[in-house]
Each structure stands twice: as C-alpha cells, then as structure tokens.
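Enquirer: Sequence first, predicted coordinates after that:
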Amino acid sequence: MLDKLIIRSTLRVPFTAGPAGDGAAVARQMDAVLLRAGFTASRALLEHVSGLEPGAAMDRAVTVVGAVRELVGDHVEHNAYFRDFPDGVPDTVEFWVDCLRAVVAPGGVDLLPVYGTYQHGYPELVAAHDELIASAKDRVTVVHLGGSLDDEVRALYLELAGSTTPLGEAGLAALAELAPLCLDAGQPEAIPVREHRAVINAVRLTWGRAPLAVDTPTDVLRLACQASGGDVTLRTTTRFRQFRRPERRILLAALDEVVASGPGKLGDIAAYARRWQRLGERLHPHEYADFPHAQDVFAVARGEKTVRSLAGRIEVAFGSGDIARAVELLSGSPGMLLRQLDRVLRSCSPDEAVHVLERLHGVIDRVSGRVLCSVREHLGNRTRTDAVRVFASRARRAWVTADERPPLDADVVERVLAALDAELARRIPVRERVVVDPAVLTVALPLSGKASEDGFGVMPRGSTAPVDGELLRLFTHWRQRAERTDYDLSVLLLDKDFRRAGFVSWTNHHSDGAYYSGDVTSAENGASEFIDVPLAQVSAAYIVPQVNVYAGEGFDAVAESMFGYMTRELAQKGMPFEASTVRTRSAMRGSGRVAVPLVFARGDDGTWSARWAHLYLPGTSWANQVENNGRSTSLLVRGVMRRDYLTVAHLLGLSGAYTLHEAGTRYDGPVTFVGIDRPDGLPEGSEVITLDRLNALIPE
C-alpha cells in the first residue's frame, strides 16, 4: 500500500481529498493511540483528519497507526518465555534441573515440548504485568502531514533515484515499487548510483523504453539481472529469464552504443565473463548484425577476443614496481586513483609522493563526493597502527584479520586530507540559515545503504548516540518461513581492553546484573527474546548484543527478523515490549549467522552510548553460541570502536556556520533543518534533512 510506504519512509502522511465532515473525535483517538506507540500527530495532521467525515477519518487513522506500529515492531505480539520477565527469571542450573525432572519423573514428557516452547499465551503475559508508568524520557516522534499521494510518491522517487549513495535492500525495493508510477514523470538530473539506474531501467525495459544513463557494459548486465528478478548488486549470480524480441533489441542497442563510444570498455567484460556468456544465450546477439559492437562483448566473454582491462594493466605496473606508470594509468580513472591511494602511498618514495599529490590535485574535481568522503574517512585512520583490520562485504558480512600495513606518513596524509576537505567544501551548496539538532552531529555520514538496515531510528555504521535511561532492554523477534528456526539473543560483556568479562544467553541467564527472558526454539507464529541490562549495575565497559542463528533459516531467509532496544526507568514497569520506549528497531537481513547490530560503550564519565555496527560474522552452519564466538566478536568490536568515522559534524563544519537547535524554538522564516527527526512548527518553505535522508548532505 503506497500510503504506508510513504509514511514508513518519511513519517509524512499523504493528504487525502476525502469527504468533509467532523472527524475531530477520530483525530483525538488516533493521537492517543499514536502516543502509546511513542508518536504524536502534528497540528496540521490533526486538523486534516478532524476535517474528514468520520468514516474517511477512521480509514486514514487506521493507515497511520498501522504504519508507525510496523516501524517500531509493534505490529506483532512480543511474548516472553518466562511469563513474569523481568521478574521470576530462574537461575540457569535451577531451570535445567526443573526441565530434567519433568523428563525423568513417572509419566514424564519429552524434553523438547517442555523446553523452548511458550507455556502461556499472550493474554496471560498481559495479565501478569502492570501498566507502563509514563516517563518524561519516553520517546515522542512527530508524524507530519504531507502533500497529495501523487506528490509524495514523486518526491520519494526522485529522492531515492537521485541518491548520491547506494540504497539498502529496502530502499531498492521501494525504488522498484515507485519507478513504474513515475515512468512519465520528471526524472532526476542525475542518477549517480549504477544499481539505482538498473532498477529504473528494468521498468523502462518492460515498457519498451530506452534505458537512461547507461555508460558501461556492466550497466547493461545489471539491468538484465534486475529485469530477471535477480541481484542488481551482482553479488550473487542471476538466472536470466527469456527476453522478448523487443527487449533483446533494446538491451543489445544499449550495449552496442556503450562499446562504440569507448572500445576500451570491453576490458570490463572479463570480470563477469560467465554471466555474459549466459546472458548471450538469452539475447542471441548473432541474430543482430546491426549491433557489431555488442557482438564483440560476447566474443570477449567467450575468450575469442582478448582485451586487457585497465585494472590488469595497473596490476602489471604495481607488480613490476613501476609506481609512476601505475599512477599514470590510475589518473585516467580518477575514482580508481582515489580508491587505490592508500596502496600507492605505501608503495612510493617521498619524491614519488609529491608527484602523486600533484596528480591528485589534477583529477580530484572528477571524483564523486561519496568517494571523496569514503577516502577521507579511510585515510583519517591510517596514521596509526592497530592490531586488527575489519572488512565488511556489501551484505554486511564481516571478517577480521591482523593489520600488517605500515602506517602512512602523517604529513602526506595531512596534505591529502586538506585537499579532500577543500574539494568537498567547494561542492557543498550554500544553504541559508542552517539549524542543526545537536543529536545528529555524531551520526556517521551514510556513505552506503549497505552500511545500515531498514527500520526506525537506525543510524549508519559508526554513528554514536547517547543512551538515556536506567534500564536497557534488548529485544529480537523472528518468524520462520519454511523450517524450524531457533535464534538466540545474547550479550557479550567486555572490559576496557576488549577482553571477555561475562555473557548472558540461554546457557547463562544472569551475569553482571544483566538477565535473560528465556529461550524460544521455534517461531512458526513468531517468537521474541529479551535481555535486561540495568546500566548502573553493570561493571563491564562494553555491552555487545548479538543474535545467533542456532538452527534453521538465516537472517536473509526468514519471513521476518528484527532487533532493537528500549530504555526505561526502573520504576516504569510495563510489558516486556512497550512501543513508546523503543529507541530503535532494525531489520536483520545480512548473510552471516551471527548478527552484531551495535555496541554499547561506557564513557569515562560513566554515561553510556551506542555505536552502530550493522555487521554479521560468518559463524557456523549450526549451533552458534556467544561463548564460542567471543574472540571473533571482541576483535570485531575493537575494530569498530577504535575507528574514526566521518560524521555529519565534519561535513557541516566544512559548509560554513550553523546554529544549534533548541527544543521549542520558533523561527521567523524558512530554515534548513538538519536533525534526527523533524520538529513540529517549522516555517513553510523550510528544507528538512532528517535521519532518513542525510545522504542529501553528501555533495555530488
């Protein structure tokens, strides 16, 4: 449903031209329900719903409430294994002894029905808990009134299509849903990300339209993958469908034009030769004599023609120690030069480094802003040594290895960083009256949607957010698709030197003040697990939540999976899951078997903060447990916590002066507001850049 997509993506409710009437009572009820979920309607939204006929107002209210409840994970029933959790959680040994007694007692039952299965229904859980006591620290997020549905669809489409950074899975799915509706509408001035082009062009292909912004053979390959329902990122292979003859002509024409404009682009074919061969079996290029350059592509893929790629020639230069030649070749592809800059600087002498810097200044204006930011973040961490190096794939799968690279010369790095900052500052558009919520300054720039997840209050990898509350409650929920699936929420506790100080899991219900809600081993109708961490009682320096796939379907195969955390005051009581206390809810869709969503760290002043990781360790195919993967997890945490990420504060600092926003402040004219969420009452005509669209800050 488009309305829900818009609300979940933007927290804006499309204006509906329903029959007029008195919907004031419905509007008040809607706002009351929203408040229980931690949201509130803006004044404009309340006035809009109030002006509708009661039936139409109720339809609108149901849509709004349903959408925001899904955002925070309140659309499912979060049962807990131990009915009275957080009270009544038995000691681990005591609990297992009780389970075993049930097995060996006369007439005893099998262990499996006793262990891991809810022994009470959700209504019993509700009856066992007191009502939540409201707190001034509970989250209240404003839901705003938007424009018409058509206007909101076009605006979201243009934002997604024109994003300067790659979208995550949810963003790509939304773009694919919106693209057919905007086929004849205005397109973005540029579509910088190739995956986005492929999604849009697959829709155009279906309607017999020529593709947009195709300038490499790989663009056509991505388009064919997307049109076949495959992986547009090319991370996994695609089974190509049968293409209709008009579609084959469109694809081959695009391919022919690309290669005709630059025969050297045939060097890209070898990287995906097998896929090109399979695509050729579907396109029948030999039947199209009028596309000779397209036929060359498949000849290279079959090995009938040999074309050395630019990357191959660069490797030959590095292998022979000819750094000057390598730099010369890299200069012909400025983005590649920037991405290889660390390697170049490690390989060259001080005199050669001067030459490299000269080349850098000559090509830097032809490199995308996202690459400039990525390289700036990377080199900012290369003047010091560390014991570990963390790698992350596009699927957020992480692995850790020893970092054996020598640090780069600090003076050279300083000169490179100054050049990068100067170029970024030159490109940042001038904005009048920039007002910034202080909470957004420590958010890492979203350089890729692959470094984040879909959800609510989710920040890019490396972002830091304060944790305010006496009790930290972690939760996970999953629902299996086809086979019995057992996920285990666990916590690894680390000291200040990243050594294990304890853990909480299904094998250890209590540790260092933290305690576990009980193990659920199957999720046909959905299952939830919780861990409570009273922050004042924990002596560890780092709290590392993880979700382990013990058995069954992985995170990218289950029907639904999520992780999140709540914060409360100890006296608030309430149900195990209370939507108004949810600070974040993140999907889990990575390819590993051990999810590490974020890390909680204690500061020197005793306050706690969360740093997002969005990483998945490979784990094992079965029986992953926190006590067995502690070393790899602690090394991963060390790498994430010791890395300096490029933040919103840095980019805003390059853009010029800005004013810090204070809650309740009213402005006498339009402003550019940058923050986590949009406050109510901004003047008409204001530009708003919130958490969901921080990539708008990254210059092209």
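Expert: Okay, I see it.

Enquirer: Please count neighbours and contacts with C-alpha atoms only from this point.
Expert: OK.

Enquirer: residues touching residue 373, list them.
Expert: Residue 373 makes contact with 420, 447, 646 under the criterion CA atoms under 8 Å, 6 or more residues apart in numbering.

Enquirer: Was I right to think residue 309 contacts residue 300?
Expert: No. Using CA atoms under 8 Å, residue 309 makes no contact with residue 300, being 11.4 Å away.

Enquirer: out of the contacts of residue 373, which are inside helices?
Expert: residue 420 (DSSP state H).

Enquirer: mind listing what's buried in the host helix or strand of residue 475?
Expert: Secondary structure from DSSP states H and E places residue 475 in strand 471-479. Using 16 or more other CA atoms under 10 Å as the test for burial, strand 471-479 gives 471, 472, 473, 474, 475, 476, 477, 478, 479.

Enquirer: shared neighbours of residue 309 and residue 300, anything?
Expert: In the contact map built from CA under 8 Å, 6+ apart, the residues linked to both residue 309 and residue 300 are 266, 270.

Enquirer: The two: which has the busier surroundings?
Expert: More crowded of residue 309 and residue 300, by other CA atoms under 10 Å: residue 300, with 20 against 17.

Enquirer: If we ignore the residues flanking it in sequence, what's nearest that one?
Expert: Closest residue to residue 300 apart from its sequence neighbours, by CA to CA, 6 or more residues apart in numbering: residue 306 at 6.0 Å.

Enquirer: same deal with residue 577?
Expert: In space, residue 577 is closest to residue 78, 6.3 Å off (CA to CA, 6+ apart).

Enquirer: surely that neighbour meets residue 530?
Expert: No. Using CA under 8 Å, residue 78 is not in contact with residue 530, being 9.5 Å away.

Enquirer: Pasting the second one now:
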Amino acid sequence: MSQRLAQLVVRHTLRLPRPAGSPGQGAVAARQFDAALMAAGFKLSAELLESLSGLSEAAVVHTAVRTLRTVREMAGDHVRHNAYFVDFPANVPDTLDFWRECVIEALADPAARERTLDRLSIGVVNLLTLPSYGRYPHTYTELLAAHDELIAAAGDRVTVLHLGGPAEEEIRALYLALAGSRTPLGDDVLPDLRALAAHCVDGPQPAAIPVRENRALVNEARLTAGAPLLLDTVTDVLRLARALSGGTVTLQEPTRFTTLPRPVRRALLAGLDSVVAASPAKLADVHAHREQWKRLGERLHPHEYPRWPHAADVFAVARGDLEARTFDSRVEELLAADDVVGAARLLESAPGRLLRSLDRLLRTAGTPRERDAVAAAAEEAAPRVAGRVVLAVREHLHNRPAASGKRRVFVNRAGRAWVASDSRRRLPAPERERLLAAFDAEIGRRLPTPERLLVDPDVLGVALPLSGRATTAGLGVLPRGSVTRVDGELLRFFVYWKEACRTTDFDLSAILLDGSYRTVSWLSYTALSSLDGEHSGDITSAPEGASEFINLRLGKARCTFIVPQVDIFAGEGFDEVEESFFGFMLRDGEQRGRPFEPRTVRMKSELRGPGKVALPLVFRRERDGRWTALWLHLYLRGMPSANRVEANKVTVENLLRPLVERRPLTVGYLVDLMAARGATVTELDGGALPDGPVTYLGLARPEGLHPDSVVITPENLRDIIPA
C-alpha cells in the first residue's frame, strides 16, 4: 500500500519520496534511470540524481521500475500507439481514393464480395462492412520499423522530478493538502484522497476540511477506524452513506444504498441526531435530496432507535410528515413581495448565499436606495465568505457588462456545456464597479504579501482553479479558461481508448474556424488530408486499445481557431471504457519519429465525462501570428450514436465565441493584487536565481531554488486560493 501511495506523490507533486535502501555505488544505475526517464520526457533533478547515486544498485533499480511505470502512464506512453496508415503523416491518401481501394479489396475477397455487390447495387456502401476498413493492416512493430528514431530537439518537453522527504512524510503531506483543499477536487482525484485518508486516519488531520466531498471520504475512513465523525450538516451524513454504498459523494448521480451493518447504522443515526439537536433549522436541508433520504431511511431503520428522535425527524421531513421551512422559501417570499432590501437583510445571515444571489438582487432592485442596500450588504458579508466564493462572484461580475441578447455558455459540474441566449438585464454600472473594487480589496487583504515574489511569465494566463472539476487528471493539464503559449511548428493531437466489453469506436476530428467563428475546413475520417494537415485513419474497435492522430502545420493553417474534438461513433461512453485519454504533441519542423513520441507530449488528459462529444481545448492564432491554447475540458450531449464532426459544426461555432470572449480570473490577477500591497515581483528570465528564499509561481519548479522557498506550480495551484 505504501509503495502505491508513494507513486501518488510522484503523480500529484512531481516529487520522488526519498528512496529507502542501503548505501552503495548506485551512480551507474542512477544515470541509466535518468536516461530512461528522458526518453519519456522526464528527468531527475541534480539533487535527486545525487541522492540515488549514494544508494545500492538494487535500491535504484527498484525505485526506477516503479517510477518509470508511473511517469510513462502520466505521458500516455504506457500503451502502444499504432496508426492505421503506417507512414503517417506521410502518404495519407485522398479520402475517396482510400474508400475506393477498400471497396476494390472487398470485391476481391470471396467472403465479402456478394454482400458488397448487393450494397453497390443500391448505391450505398457501409464502410464498416468492408473487411479492410477500420482495422490495423499492420502490427505495431511494423509501424516502428517504418519510422526513423526521433531526434531530440531543444523544444522537447522535460519534466523534472525533484527529491522529496521520506515516503511516509510525503504521503501524509499529500493527504493533508488534498483533504484540506479550499476548492473541490476533480472526480479523478477523489479516489486518491480515499486511499490516502484510509492510510492516514490515525495521523495528523487538516485544521479544516471546507469541501464537503473531501469531508465525506475522510469520514468514511474515520468510521472504519472507529474515530469520531466530522459532521455539521445532515447532508454530511448523506454523502457518507453514499460513500459507504460505493456511490459518488458529489450527490449528482443516484446511488443504490446497500444493506449497512448495525454498527454503521448506529453511527449514522447518532450523527444525524447530534446535528439536528444542535440546530433544528438544518432539517430544511433535507428537501434538496428528499428522495435519496427516503431510500436511505429504508436501510437505516430509524424507528428501531427511539433514543435518537432527532434523526427520525430527518426522514419524517423527507416523507412530508414534518414541516421544515427552507431558508430559500423565505427569501423567495420577500422577493415575490418586491422587498429586495428585506431579502438582502435576511441573506446577511447566510453570507455565501447572499453573494451567490447578488446578480439577481441587483437586477431586481428597482431604485437607487435598494441597489445601495444590496451593495452595502454584499460588502459587509464578503469578509465572512470563503475566498473561492468571493473570487467566483468577482469573476462573474467582471464578465457581466455585456448587453442582453448575446449567447451565454452554461457548464455544469460534470463539464457538460450548452449555449442559450442571455436574457438577463444589464447590471447597473455604479454598483457593479463598486462591488468589483470591494471584492478586489477583500481578496487582496487575504493574500500574503511575500517579500520576494518570483514569477514565470508563462503562468500569468493560467485560470484560478476555483473548482477541481474545471480540469482533469493528466500531464500538463491546466484549469478551464487558462491560456498558454504554443511553441512549435507541427501540432499533433492524439486520442487513445480501450473498450471494456462492447465494440467501441471513438473518432478524433478537428474543426478549423476563421476569425468570425465560421468553419473553414475540418480533418476527420471523412476528410483524411488537406492543405492544413493529415488524419491517421479511422479505427472502429479497440479490444486491445486503439489510437488516432491528427497532424497540423501551424504556420500554414488557413484559420484562426483549431478545435480538436473526440466523437463517440458507437459503443461505450467516456465513463464506460476501460481507458481513454486525449493529448497533443509539438515538434520542430524537421523532427520525424513515430506518430507518438512521449518527449514531445505537452498535454495528456483523461477523457471521463458525460455526453458523446469531448472538447478538450482550442488553439487560437493571435494577432501577432503566435498560437495559444485555451483550455476547455467540455463535453457536449451529441447524439446517441454516429456522432460526426459535420453534425457538430454549428454547435461548436456557437459555443466557441462566448468561451473565447469570457475572461476568467488568472494567476496574473492575484500577482497584481500582491504587487499593489507591496510585494516585490521579479520575472523569471532564465538568469541566476535569487540566493535567498522566495515565493515562486510558475508552470514548473526551476532547479536551484532556495530550499525554504514557497513553490506554487499547477500541481498545487489550489494553494494560491485565499482562505
């Protein structure tokens, strides 16, 4: 277990826990380990290389085997990436010529000839019925033989692994960081927290666990260990019961509650009783999930435990046998009576809800006096609201000056996106500006003022991770809304999937749009090659795993936007396949190599979400000709099957404009606030690093920083969010 958790440390922090082992002469093995890492785009820091060199050869080899497996998986190099066309991106045929060749081969095949002739007689041929279509015509070994070895280039990715402390120390530090996170973790990180919580249940705990989903997983471990539960709402108990039944703790999907042992039922009912006894008003929270409470009551049998009458009240409210008026109903009653000031005063007792209701209150207020009262209530409430909520509302107000009638993008917690007309009235400018200034002052007050702040300019466009669900697990992945530079001549997308139990066909495509968001062209299995690039060919099933690629020359692309997408044509969804991920590579113009080269991978992210169409990111040509990437992490509903890029063009065109025009709060925003409060900001320019400790913000930790420095990189970017 500890070894597996130590690999989580590598994955989440890019720190290798200090290997345990007897001293020895491990320098040769350490250099071989470093060379093997470099083939996957990783490297040992000088300090880590020195530490490994002082261990025995056996200890180094043991560490190398485990670590190489982890980092190769991070870069997507743990699987074989074959391509349909063995010479890809060279010699990709014209689409119609390729289809014609498949038909000719089918006619030459006695087993397929009659069926193909029948289809030809009515003028329609199903490509999926042609024997040579959608299946690799060569082995992976034959693909490797057809390509020259990649020649290293200065632009290749190098991700440095740094030396950490003892394994147990690093594991506990990672647990405290994840459990105490101020922002929700992604669904792909929650299983890691569950494993860490079970391991660390007897050790130090975070001072606070503000995110409810995290608290549920910690409570699951505490219940198993017999430790007191951390509960302050009835919903905390519901989340815990879902976790114990193998369900999600996000409350977004129905959970089938299992039969729970009697000691567990007693613990849950006792917890419910104590929460309601301390604050009977919390019974109103039951209404939000009353059906789930009814199902849970059938498993807990509260009538068997009369000593916890307050717990029984929870289920009575769910059944409708006991009235519990909600806070929201009182607010709605005041608004229905046009008493905006009264609603704002009531919401002052729930400052988080007040800030989340701010837009509606300002739109509803009909007089300057009412608007002033709403703004004053928000200013007074802001110091009592979590930092991420203040930031989220500030970001919302910043993006609200646009007039009504424009398109508005909605994104739910699972990453599903849709577009609708924005019919909201314009916010009053004086109050909007007043609140923006007030929130800036409040956020600035909470930020630290480091004496020396060292900043990598590339991190300034990274969006603040106000929710872990705005990103995915992987390598080089940034939060939704982040903008980063794209340096390279050849851009290559890739998708990999492996079906679990049903034949599954994922299709990689790319839409090219002009500056007015109109489609110029696209690359897909229906358009294998163009002046802009090449598609590697369509694979229609993946029992052993399959890959597809798109190759583009950025300098020659006849567009302003490049939008890669992954469509589910048939079979299992993104959440059902055994494995699926998307990524992109960048290469110099003369770099050849295989279709997939881990050293050139800039981003690799898991594909796990709802819907039938994935939009991981979009590439944009700026006015000066440079290219940038805008991170999306979105999923579209699509059709039940046979999703194709041609059918999604209009949706993508409508979706892209409001996404590109929206301005999220970034790391640069917080840097400006810290500078305004007196922090000395220095940009990292490739020169000598400061001698003393600094607070460093960047995309990767540079070697040579003072050991007492505070380091913020994408791996722990959540730590920059003020409490």
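Expert: It's in. Predicted model, so just to flag it, every value in this text is computed and none were measured.

Enquirer: aligned partner of the residue nearest to residue 300 of the first structure in the second structure?
Expert: Aligned by TM-score structural alignment, residue 306 of the first structure pairs with residue 323 of the second structure.

Enquirer: cool, and residue 387 of the first structure?
Expert: Using TM-score structural alignment as the criterion, residue 387 of the first structure maps onto residue 406 of the second structure.

Enquirer: How about residue 286 of the first structure?
Expert: Matched to the second structure by TM-score structural alignment, residue 286 of the first structure sits across from residue 303.

Enquirer: nearest residue to its match other than its sequence neighbours?
Expert: Leaving aside its chain neighbours, residue 303 of the second structure sits nearest to residue 312 (7.0 Å; criterion: CA to CA, 6+ apart).

Enquirer: residue contacts, that neighbour?
Expert: The contact partners of residue 312 of the second structure, taken as CA under 8 Å, 6+ apart, are 273, 302, 303.

Enquirer: now with 10 Å?
Expert: Taking CA atoms under 10 Å, 6 or more residues apart in numbering as the criterion, residue 312 of the second structure is in contact with 269, 272, 273, 276, 297, 301, 302, 303, 304, 305, 306.

Enquirer: which SSE is the first one in?
Expert: Counting by DSSP H and E, the element that carries residue 269 of the second structure is helix 262-278.

Enquirer: against the first structure, where does that helix fall?
Expert: So helix 262-278 of the second structure sits over residues 245-261 in the first structure, by TM-score structural alignment.

Enquirer: with the second structure superposed, average distance for the matching stretch?
Expert: Compared with the second structure after fitting, stretch 245-261 of the first structure has a mean deviation of 1.5 Å; criterion: mean CA distance after the TM-score superposition for the first structure.

Enquirer: My guess is residue 51 of the second structure contacts residue 30. True?
Expert: Yes. If you go by CA atoms under 10 Å, residue 51 of the second structure and residue 30 touch, sitting 9.1 Å apart.

Enquirer: Looking only at neighbour counts, state which of these two leads.
Expert: Taking other CA under 10 Å, residue 51 of the second structure and residue 30 do not tie; residue 30 has more neighbours (27 against 17).

Enquirer: residues touching the alignment partner in the first structure of the more buried one, list them.
Expert: Residue pairing (TM-score structural alignment): residue 30 of the second structure is matched to residue 27 of the first structure. By CA under 10 Å, 6+ apart, the residues touching residue 27 of the first structure are 33, 41, 45-52, 54, 57-58, 60-61.

Enquirer: Narrow those residues to those that are buried.
Expert: For the contacts of residue 27 of the first structure, buried by 16+ other CA under 10 Å: 33, 41, 45-46, 48-52, 54, 57-58, 60-61.

Enquirer: quick revisit: need the residues touching each of residue 78 and residue 530 of the first structure.
Expert: Here residue 78 of the first structure and residue 530 have 475, 476, 477, 576, 577 as joint contacts, going by CA under 10 Å, 6+ apart.

Enquirer: Let's have those residues in TSV, adding distance to residue 103 of the first structure.
Expert: Shown next, in TSV, are these (distance: CA to CA, whole Å):
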residue	distance to residue 103 of the first structure
475	30
476	29
477	29
576	29
577	32
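
Enquirer: Out of these, which two sit at the greatest distance?
Expert: 477 and 576 (12.4 Å; CA to CA).

Enquirer: Just tell me what residue 497 of the first structure corresponds to in the second structure.
Expert: When the second structure is aligned by TM-score structural alignment, residue 497 of the first structure is paired with residue 516.

Enquirer: That match: neighbour count?
Expert: Residues within reach of residue 516 of the second structure, counting by other CA under 10 Å, total 10.

Enquirer: Could you verify my assumption that residue 135 of the second structure touches residue 545?
Expert: No. The pair residue 135 of the second structure and residue 545 does not pass the contact test of CA under 10 Å, sitting 11.5 Å apart.

Enquirer: okay, and the common contacts of those two?
Expert: Common neighbours of residue 135 of the second structure and residue 545, using CA under 10 Å, 6+ apart, are residue 539.

Enquirer: If anything else comes up later, I'll come back, but that's it for now.
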